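S.K.: Got a sequence here, can you build the structure:
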Amino acid sequence: MDEQRTWWKEAVVYQIYPRSFNDSDGDGVGDLQGIIDRLDHVASLGADVIWLNPVYESPQEDNGYDISDYRAIHEEYGSMADWERLLEEVHDRDMRLIMDLAVNHSSTEHEWFKKSRRDEDGYREYYYWRDGDVPANNWKSGFGGSAWEYDEEVGMQYLHLFDDSQADLNWDNPDVREDVHDLMNFWLEKGIDGFRLDVINLVSKPEGLPDGDPSQDWVGIEHFADGPRAQEYLEEMAEATYDDYDTMTVGECIDIDVETASDYVSPDGPMDMVFHFEHMLVDMGDRWLTPSEWNLTDLKAIVSHWQTELDGWNSLYLTNHDQPRIVSRFADDGEYRRESGKLLGTLLFTLSGTPYVYQGQEIGMTNYPWSSLDELDDLQSIGKVEEAIEAGEIDSFEEVQQIVRDRSRDNARTPMQWDDSENAGFTDGDPWLSVNPNHDEVNVKQAEADEDSILHYYRDLVDLREDHEVFVYGDYTHLLPDHESVWAYRMELDGEAVLVTLNFSDTETSVTVDDAARTNDLLVANYDDAPTVTDANLTLRPYEARVHSLN
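M.R.: Take a look at the predicted model:
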């Protein structure tokens, strides 16, 4: 394990999706002032860093990941003065701020794209344009349909790996890379503390843009994920921008394995961490609308592999703005919501790496019971369903309703639940996306008042991690790899050892763990009356989590 100490390895990161966090002006959309008003909640959790999803000027086709001006603030969120006050307020609370940045693509409303359409001043080469109205290859968009859009005014088609409002930038053009470096330095000079880099390993496409394997759900991914010059471009970017600052960087990397990730995050790599998706695909079938049942042994194997084989630093996350709510996905959002929410938090905070908490995770927010396609805002969910209907694979939304309920990104984007009032304390107006009907029971106000809540348990976990570096820098040993419901592992660092046991089952489960025979203090548990362990035999109650020190 790399034991070089740095602040971002020891940090707890709290992710804020501004559109859904807190609305200060009653227009139904979260904003920067709303975030400022709730910063004390984030600080009280023990967070060290805030990751802010995009707040740049944008048409909001993809909720800000379609950026039309990288140096301006979207008016629904406030002004640059509001953003500057937010940065000041974050720093005043001894926290840091990292900005989310999408530079694989820009909005088609960006001035670069407008000039590109006009073939002005060399801007045509800022994007991937091809002659004709027939797709230049068989690549698909991650949101469904072809990755090519015909522009009647230009008489050409352009590449978009996501929505057709998000045109892919041509990073082979050195002018594009220089402009990206300049805009990154603009924010670094304003005093931010780093970047989360959206789909950053897609920036290099191979010469000739060859056809992809048509059997893949995302056709072409073998060509545009970790393309031929991706490493080179990211190293150049780091050298020209954040290498000159005391920052943290985490890159979202599509379809990446641990060996390739090591190239990006090794001590000489261009980024500090990556977000990989292997564990997020554990319940993914051949296609988005054909999920598979997940099992714990697969999840354990993936996480354990990244704990032991990555040559670099781990990012630890179980959900974010693109993923379902964790208690609904990996545990029990009904009878055992409290216990299983605590269990998943125990997992997050006792592995080696930097943990990321997504807003609402700390109170056990759940998936939303979507009943129609009209309720959804998520371009991915809508696009996948409409594509399937158009292809004749399904007749209606109702056929895949439960799949959408389980998978939609909108599950994470429903407004933050602050209290049990009509709109959960998120807004005085009409919320842009429906508030989960269970907010009368699941909310911050209720969690604050309940000493046994998930929220208070998360605070205990943050304190535990701060007091025991073994959870930050320790070496991981997987103890029961083949057990179908219990996850047990040992963390060790400089003579300190701990045993973590987690029962991912709604039934009482007994296991034999040799390390249990030498347990000492109980460091944390999600049941108040965890019994004393005297031998190698453990009996764990439904969704029980225990962390013991070892003698």
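S.K.: okay, CA-based contacts and neighbour counts for the rest of this
M.R.: Will do.
S.K.: Tell me how far Ala388 lies from Asn411.
M.R.: 21 Å (C-alpha to C-alpha, to the nearest Å).
S.K.: Look at the two and report which has more neighbours.
M.R.: When Ala388 and Asn411 are compared on other C-alpha atoms under 10 Å, the one with more neighbours turns out to be Asn411, at 26 against 18.
S.K.: Hmm, that one is touching Gln323, no?
M.R.: Yes. If you go by C-alpha atoms under 8 Å, Asn411 and Gln323 touch, sitting 7.4 Å apart.
S.K.: Can you tell me what sits against the helix or strand hosting Thr346?
M.R.: In this assignment (DSSP states H and E), Thr346 forms part of helix 337-349. Helix 337-349 is contacted from outside by 316-318, 326-327, 331-333, 355, 364, 453-454, 457-458, 461-462, 465, 471, 502, 504, 526-527, 542-545, using C-alpha atoms under 8 Å, 6 or more residues apart in numbering.
S.K.: Here is the second sequence; please produce its structure so I can put it next to the first one:
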Amino acid sequence: MDEWWKRSAVYQVYPRSFKDSNGDGIGDIQGIIQKLDYLQELGIDVIWLSPVYDSPNDDNGYDIRNYQRIMDDFGTMEDFEELIEQLHNRGLKLMMDLVINHTSDEHKWFTTSPEYYIWRDEPNNWRSFFSGSAWEFDELREQYFLHLFSKKQPDLNWQNPEMRKAVYEMMRWWLDKGVDGFRMDVINLISKDPEFPDGPDGDGSVYFMNGPKIHDYLQEMNSEVLSKYDIVTVGEMPGATVTDAIQYTGKERREVNMIFTFEHMGLDQASGEKWDLKPLQLTDLKYNLEHWQNALHNKGWNSLYWNNHDQPRVVSRFGNDMEYRVESAKMLAACLHFMQGTPYIYQGEEIGMTNVRFEGIDEYQDIETRNMYAEKSLQGVPHEKIMESIYVKGRDNARTPMQWSSEANGGFTTGTPWIAVNPNYSVINTTDKDEDNSIYQFYKKLIGLRKTMAIITQGDFTLLHREDEKVFAYTREIRDEKLTVYCNFSSDNHTFEMPEGELLVHNYESPKNTEKLVLRPYETIVFYKKF
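M.R.: This is a model prediction of the structure:
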């Protein structure tokens, strides 16, 4: 099969926050359909759709009650089928979110097939990702069930062959409906150590991340389902190393096409805890991405991302979201898109949307954020300190509504949005997308180059100026071609020797100097040379 996903760009739609078509304040499938021309013009190939399945919505749809029904908030199955048809008519593909580490506790299986879940008479000391114990007592069974996430998200028991069979049947049902692939939510957590030992300080991750039978399960899934369709698969895999990634994505292994690594997303935290902040050291980011680029070259495949529904906005995180917002948004895009791998664009990234600063915890909707706030407050951490962590790392930074226009609520809804729109929508929105120097047009150019330049998908990667703490520079080379990419991650000027080749991409109107390469604040410049 043609590995079309290597040349593709993926755009993630978080449906609740994308576009509301009926004024109820919640984005929906018809809202997505209304904006397909916008996405097609951007040049993307695949939409990754975050969960739209029937759900009590304890964790924004990642707690699934019925895998084969659409959540009422988002519309009907007929709306979904229309979305697939409209996408395919435009030559676009749809990647569904596949959440099969856990379900909702309201899923019928939890009552009718309790053996599909993980039960213990006595809990171990594992902690949930969402704070507190990972075990909840069930009065009916008089046992504890495992929930690595919310207590309304019991983990499935992958040791049960009947459960696996039911999951594969559901996957085939969606693929037969025309879905073009799956993004697999925390898929490397599905295999747990059957002994369930205590973890150090309650951290059980060594016993459930990349667990003992994970490769058996993924190879079985590939054999039973994935290999029978021309689709794309990406596994979200917290804690997966480069070595793990080569095993998961190696072609001959027949598991998944690529994985989401989290290593580069943890470089601005001081400890293992997400909320423990420290400034990013650019050399850490450079070494990390270099390691993944080179280790997977000709052995596996990278997914490239700065943003998603769980991560803060990159222009606020690694760029400058004030005076250099446009420049740094473009610089970060170029830095990522000239690497080897499949790039993922999160809604609003292509217009430079920023983090949000709500005043009180009541304005935040995310369960992880709310639980953390409650836990830290009980520990005596001051409100201001907790809020500062939320402003930097909270998941709702990504979940504020898409900013379509300067109209009320950013043109997202005519009603009251489920979460407040970032107040800067009057300045940051899609109305300037057709202007030559817009961030949108810059993304459009990068996506187009990937389709036409084999060097971007195939070339070797070499890091330049390794110890420079302000500039990220690298080359890509293949046969008689060379790309040289310079990205200034600072508001200072930096001078280098002028690279060889012609100017290919630039986020300023013209270079400052033709003798030397003088990088201005957050400037990116890319040269192309054919020998």
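S.K.: Please report the TM-score between the two superposed chains.
M.R.: TM-score for the superposed chains, counting by TM-score structural alignment, normalised by the length of structure 2: 0.97, backed by 526 aligned residues with a C-alpha RMSD of 1.3 Å.
S.K.: before we move on, back to that, sort out for me which of the contacts of helix 337-349 of structure 1 are in helices.
M.R.: Counting by DSSP state H, these place Ile326, Val327, Ile454, Tyr457, Tyr458, Leu461, Val462, Arg465, Phe471 in helices.
S.K.: Can you lay out the residues you listed as TSV showing neighbour count?
M.R.: Listed next are those as TSV, based on neighbours: other C-alpha atoms under 10 Å:
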residue	neighbour count
Ile326	23
Val327	26
Ile454	25
Tyr457	24
Tyr458	22
Leu461	24
Val462	21
Arg465	19
Phe471	25
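S.K.: Turn those into a markdown table, including distance to Gly144 of structure 1.
M.R.: Formatted as a markdown table, those follow (distance: C-alpha to C-alpha, whole Å):
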| residue | distance to Gly144 of structure 1 |
| --- | --- |
| Ile326 | 25 |
| Val327 | 28 |
| Ile454 | 37 |
| Tyr457 | 40 |
| Tyr458 | 37 |
| Leu461 | 40 |
| Val462 | 40 |
| Arg465 | 41 |
| Phe471 | 40 |
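S.K.: quick one: which of the residues you listed is nearest to Asp226 of structure 1?
M.R.: Proximity of these to Asp226 of structure 1 (C-alpha to C-alpha) peaks at Ile326, which lies at 28.2 Å.
S.K.: Map the closest one onto structure 2.
M.R.: Per TM-score structural alignment, the equivalent position to Ile326 of structure 1 in structure 2 is Val314.
S.K.: Confirm for me that that match is in contact with Trp306.
M.R.: Yes. Val314 of structure 2 is within contact range of Trp306, at 5.9 Å (criterion: C-alpha under 8 Å).
S.K.: Quick one: map Asn138 of structure 1 onto structure 2.
M.R.: In structure 2, Asn138 of structure 1 lands on Asn125 (TM-score structural alignment).
S.K.: which residues touch its match?
M.R.: Ser133, Ala134, Asp198, Gly199, Asp201, Gly202, Asp203, Gly204.
S.K.: Secondary structure and neighbour count added to those residues, as a markdown table?
M.R.: As requested, the contacts of Asn125 of structure 2 are exported to a markdown table (DSSP: H, G, I helix; E, B strand; the rest coil; neighbours: other C-alpha atoms under 10 Å):
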| residue | secondary structure | neighbour count |
| --- | --- | --- |
| Ser133 | strand | 20 |
| Ala134 | coil | 25 |
| Asp198 | coil | 14 |
| Gly199 | coil | 15 |
| Asp201 | helix | 9 |
| Gly202 | helix | 15 |
| Asp203 | coil | 14 |
| Gly204 | coil | 22 |
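S.K.: Between all of those, which two are separated the most?
M.R.: Ala134 and Asp201 (13.0 Å).
S.K.: that older thread, what separates the helix holding Thr346 of structure 1 from the chain centre, distance-wise?
M.R.: Relative to the chain's own centre, helix 337-349 of structure 1 is displaced by 17 Å; criterion: C-alpha atoms, centre = their mean, to the nearest Å.
S.K.: residues in structure 2 aligned with it?
M.R.: Counting by TM-score structural alignment, helix 337-349 of structure 1 corresponds to residues 325-337.
S.K.: what does stretch 159-166 of structure 1 give?
M.R.: Using TM-score structural alignment, stretch 159-166 of structure 1 pairs with 146-153 in structure 2.
S.K.: next one: that stretch to chain centre, how far?
M.R.: Worked out by C-alpha atoms, centre = their mean, stretch 146-153 of structure 2 lies 21 Å from the chain centre.
S.K.: And it, end to end?
M.R.: Stretch 146-153 of structure 2 end-to-end distance (C-alpha to C-alpha) = 9 Å.
S.K.: try stretch 7-22 of structure 1
M.R.: Span of stretch 7-22 of structure 1 from end to end, C-alpha to C-alpha: 28 Å.
S.K.: same thing with stretch 25-35 of structure 1?
M.R.: 12 Å.
S.K.: mean distance, the helix ranked longest in structure 1 to its aligned residues in structure 2?
M.R.: In structure 1, with assignment by DSSP H, the single longest helix is helix 174-190. Compared with structure 2 after fitting, helix 174-190 of structure 1 deviates on average by 0.6 Å (mean C-alpha distance after the TM-score superposition for structure 1).
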